[in-house]
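Trainee: With the input below, show me the fold.
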Amino acid sequence: MNDQNDIPTIGGKSFTPVAINCAAKAGEWIKTKLGSHTSLSLKYSAQDLVTEVDKGAEMMIRNLVQTHFPHHSFLGEEGVQPGPEASDRALQSVKDAEYLWVVDPIDGTTNFVHGFPFFSVSIALAHKGEVIVGVVYDPMRDELFVAEKGKGAYVRGRRMEASGEQTLRDSLLATGFPADPNYALPMNMKGLQALVPQVRNIRSSGSAALHMAYVAAGRLSGFWEYGLNSWDLAAGSLLVTESGGRVTDSKGNPYNLGVRNVAASNGHIHDAFVDELMKAEGSS
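Mentor: Okay, the predicted model is just below:
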């Protein structure tokens, strides 16, 4: 982790350095465990995996956060029972907290399990429901993406800016394939079928947080997926908006921590992007 001293925006209460430190330490430890995890369990479906590394990384992050901010609330993926209903209940129980840390210790566990080097640590801090700090760390590339509300977003200490594509035709999009086979996956496939003929191409690399970071960095024009959780999206949402992009739900409504069906883009293509998703949602 070489980026920590390069970040030019440090919050008055040291929130951002703590988030960076947590992501760096967890990410470096996760990298040492690649190919050597000893347990593998299914959560919500055969595509929703967890290892002892996910749980260990979350515990590490939680302990570090609570050392600095013992009175803050904490919402981590591995502390929540599987399934969308449990996720919604967990968020509802903490949504009114003054300060809430929202953490996915390994976003892209399936990739981690298979040794596919595209996964990340995602850490966000929300103040009264609004994300004010977002950090996504890719340990395999040693890339740190960090944003503070109103202060921009950075990668490797350089200011990020969303891409300039003006039309879907010129756009490179990304999506994921949800673990929920009953609602989210079929809806995502409808969107895929609708958008593939209209865009330059579509990628699916298996980490929503990194896809959002790539939209912020201008590497992708947009990203959508159905059935995600607050810990998948919170940090990435701030990265995108602080880079000049837009984040809404799949119908174009403003992002909040409860959004599960997300559309993120460079902003220029957003209306056309969401229109296509809405048409796909309405198709039989």
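
Trainee: going forward, measure contacts and count neighbours with C-alpha atoms only.
Mentor: Fine.

Trainee: can you give me the strands in the stretch 51-200 of the chain?
Mentor: 73-76, 99-107, 120-127, 130-138, 143-148, 153-155, 158-159, 172-175 (DSSP state E, counting those that start in this stretch).

Trainee: Next, format the ones you listed as TSV and append mean neighbour count and distance to residue 184.
Mentor: As requested, those are arranged in TSV below (neighbours: other C-alpha atoms under 10 Å; distance: least, C-alpha to C-alpha, whole Å):
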stretch	mean neighbour count	distance to residue 184
strand 73-76	21	21
strand 99-107	27	18
strand 120-127	27	22
strand 130-138	27	24
strand 143-148	27	28
strand 153-155	26	30
strand 158-159	16	34
strand 172-175	23	12
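
Trainee: can these go into a markdown table with extra columns for distance to residue 191?
Mentor: Below are those laid out as a markdown table (distance: least, C-alpha to C-alpha, whole Å):
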| stretch | distance to residue 191 |
| --- | --- |
| strand 73-76 | 29 |
| strand 99-107 | 22 |
| strand 120-127 | 25 |
| strand 130-138 | 26 |
| strand 143-148 | 28 |
| strand 153-155 | 29 |
| strand 158-159 | 31 |
| strand 172-175 | 9 |
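
Trainee: Here is the second sequence; please produce its structure so I can put it next to the first one:
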Amino acid sequence: MSISLATQYVKEAYIAQLAVKRAALLTRKVSEEHLNEQSIDKQDHSPVTVGDFGSQAIIINAILKNFPGDEVVGEEDSALIKEKKIEDLIYSHVETIQQADAAHDSKLGRLESAEGLCNSIDKGNSKGGKKGRIWALDPIDGTKGFLRGDQYAVCLALIVDGEVKVGVIGCPNLPHSLRDPGSKRGGLFTAIKGYGSYFQDLNEDISYPLNTSSNITVHNEYGLDQARVLEGVEKGHSSHGLQGLIKAKLGISQPSVNLDSQAKYCALSKGDAEIYLRLPTNPNYREKIWDHAAGYLLVNESGGMVTDIYGNDLDFGYGRTLNSQGVIAASKTVHSSIISAIKSIIGENGESLKEYC
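Mentor: The predicted structure follows:
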């Protein structure tokens, strides 16, 4: 479907894009300074602390300026930075980025002080739920990738009455094509419920309403013999042993691609791979909504499917967590085969799941 200024949620998508881009510029600045060993004092003035808190403050300030009645489920609060007395340090990095991006102040607003920064961070305290307009925010998804100068993402989604309506993900280091190591890096991914998924270079001006962005789709024409699997880098985030058994059962021969963060959803949505497996390492663990909401919509709107490990849809109206185990994202062509393979290993209702956690 074509997108116009009258499209429902198009303004929300545009503000989310601008805010995620501004936050991504901040995180990239902090990461680069950290890697060049010019940054933040190590006594818990870590680049993660500066990047996470600064990113969250920027995005919440922008969202609530435009949609003051909305709520935000954020990952952080300001207790730690007040305890460490580093509000001014974080604000100094934010202010540098605000000055560089001053052309968008009229749309995004501006944090005017360290106190205002802390107040903005603390507005991410929504408990979520099935009623109302609630934004799910992950200011830096993929902490270790961020510290390595590798893959991480700034992720934002709008959930309305429990249903994800808008998703925006900024990936400062993601190649435009994982199949071409020499391709440009930095992508902005956007989805609007019912209107598809889109990609544009993170470093270019954002188009409104998405009219110069590229519509992206998963490879539903690929079978298991052509499918590539996306897996997390960190073993603590997904059961790599169970992943190996599933791939063997499905006869997948393509080498897996390991990426941190929701960048995996982005790569799947634009056809750089066909399967993303996130399998429980603890049967009692429940995923956080901010880790999946934007990517969930991005893959669904690009023609793929996202469910739990039993094939059930994900419920983003349950609260700050999902009331389900694991996540399987894939093209529609192969998704049911993956679920069948999982159940054949762990049981129809996960009776043997503990053995693989």
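
Trainee: Could you find the counterpart of residue 254 of the first structure in the second structure?
Mentor: Using TM-score structural alignment, the partner of residue 254 of the first structure in the second structure is residue 313.

Trainee: ok, and the closest non-adjacent residue to its match?
Mentor: Leaving aside its sequence neighbours, residue 313 of the second structure sits nearest to residue 307 (C-alpha to C-alpha, 6 or more residues apart in numbering; 4.6 Å).

Trainee: ditto for residue 167 of the first structure
Mentor: Excluding the flanking residues, the one nearest residue 167 of the first structure by C-alpha to C-alpha, 6+ apart is residue 269, at 5.6 Å.

Trainee: same thing with residue 315 of the second structure?
Mentor: residue 322 (6.1 Å).

Trainee: How about residue 134 of the first structure?
Mentor: residue 235 (3.9 Å).

Trainee: Can you give me the neighbour number for the one you found?
Mentor: Using other C-alpha atoms under 10 Å, residue 235 of the first structure has 34 other residues around it.

Trainee: Hmm, residue 135 and it touching each other?
Mentor: Yes. Counting by C-alpha atoms under 8 Å, residue 235 of the first structure does reach residue 135; the two are 5.7 Å apart.

Trainee: anything in contact with each of those two?
Mentor: Jointly contacting residue 235 of the first structure and residue 135 under the rule C-alpha atoms under 8 Å, 6 or more residues apart in numbering are 122, 123, 124.

Trainee: Pull up the gap between the last one and residue 26 of the first structure, please.
Mentor: Which is residue 124 of the first structure. Taking C-alpha to C-alpha, to the nearest Å as the measure, residue 124 of the first structure falls 14 Å from residue 26 of the first structure.

Trainee: for the closest residue to residue 110 of the first structure other than its chain neighbours, what are its contacts?
Mentor: Nearest residue to residue 110 of the first structure in three dimensions, chain neighbours excluded: residue 49, at 6.3 Å (C-alpha to C-alpha, 6+ apart). Applying C-alpha under 8 Å, 6+ apart, one finds that residue 49 of the first structure lies in contact with 40, 41, 42, 43, 109, 110.

Trainee: next one: residue 266 of the second structure
Mentor: Listed by C-alpha under 8 Å, 6+ apart, the contact set of residue 266 of the second structure reads 169, 189, 295, 298, 299.

Trainee: for those residues, which one is nearest residue 248 of the second structure?
Mentor: Distance ranking of those against residue 248 of the second structure, using C-alpha to C-alpha, places residue 299 first at 24.4 Å.
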